[in-house]
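Chemist: Here is the input, now give the coordinates:
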Amino acid sequence: MGLIGELLLLPLAPARGSLWVLRQVVAEAERQYYDPSAIRRELSLLEERLEAGEIDEAAFERREDELLDRLHHRTEQDF
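Modeler: The predicted structure follows:
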């Protein structure tokens, strides 16, 4: 794209910048969501809550399945 194209698209620069920032925020949120150490921490806290009687076995299993799915999703993306 030449100089003329850049000049014509100049009014869209704020929108393109905002889109870039939004993509960066989404990428970081996904990185944190699928971070194996964060998932393991959540699993540990979940087990503590079960042992303390704060949650029942069914709630534990549901949440554990969700966390393991996240962990599995992360390992699939690494390959």
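
Chemist: Please make it C-alpha for all contacts and neighbour counts, starting now.
Modeler: Noted.

Chemist: Can you tell me the centre-most residue of the chain?
Modeler: In the chain, the residue lying closest to the centroid (C-alpha atoms, centre = their mean) is residue 30, at 2.2 Å.

Chemist: Here is the second sequence; please produce its structure so I can put it next to the first one:
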Amino acid sequence: MVLRILFAPITGLTWIAEQLQERVDAEMNVKENLQKELLALQLAFDMGDVEEEEFETREEELLLALQAIDDQERAERAAEAEAE
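Modeler: I've put the predicted structure just below:
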């Protein structure tokens, strides 16, 4: 019981670090999946499996999603820099 109280701050920090790591991993997976989808779309277009109009529409959607992720990452880094 006493050890549990003594180690509570360390346990709390460990939990926070794990949560941050999970969030970073999830964001990287989303970005990575969007990049893979964009590459697959380009290959499908090059092979003639996708019409140009559909390609351009989908490409724009994917690029906007990637841009939003990049913007969010920049904003988070700026907020962290201000906090320091």
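
Chemist: quick one on the thing from earlier: just the element for the residue nearest to the centre of structure 1, please.
Modeler: Residue 30 of structure 1 is part of helix 13-33 when elements are defined by DSSP states H and E.

Chemist: Now tell me what touches that helix from outside.
Modeler: Helix 13-33 of structure 1 has contacts (C-alpha atoms under 8 Å, 6 or more residues apart in numbering) with 38-39, 70.

Chemist: Just the buried residues of those residues.
Modeler: Neighbour-count burial (16 or more other C-alpha atoms under 10 Å) applied to the contacts of helix 13-33 of structure 1 gives 39, 70.

Chemist: will you turn the contacts of helix 13-33 of structure 1 into CSV that also has distance to residue 48 of structure 1?
Modeler: Shown next, in CSV, are the contacts of helix 13-33 of structure 1 (distance: C-alpha to C-alpha, whole Å):
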residue, distance to residue 48 of structure 1
38, 15
39, 14
70, 20
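
Chemist: And the contacts of helix 13-33 of structure 1, which is closest to residue 57 of structure 1?
Modeler: Nearest to residue 57 of structure 1 out of the contacts of helix 13-33 of structure 1 is residue 39 (C-alpha to C-alpha; 19.0 Å).
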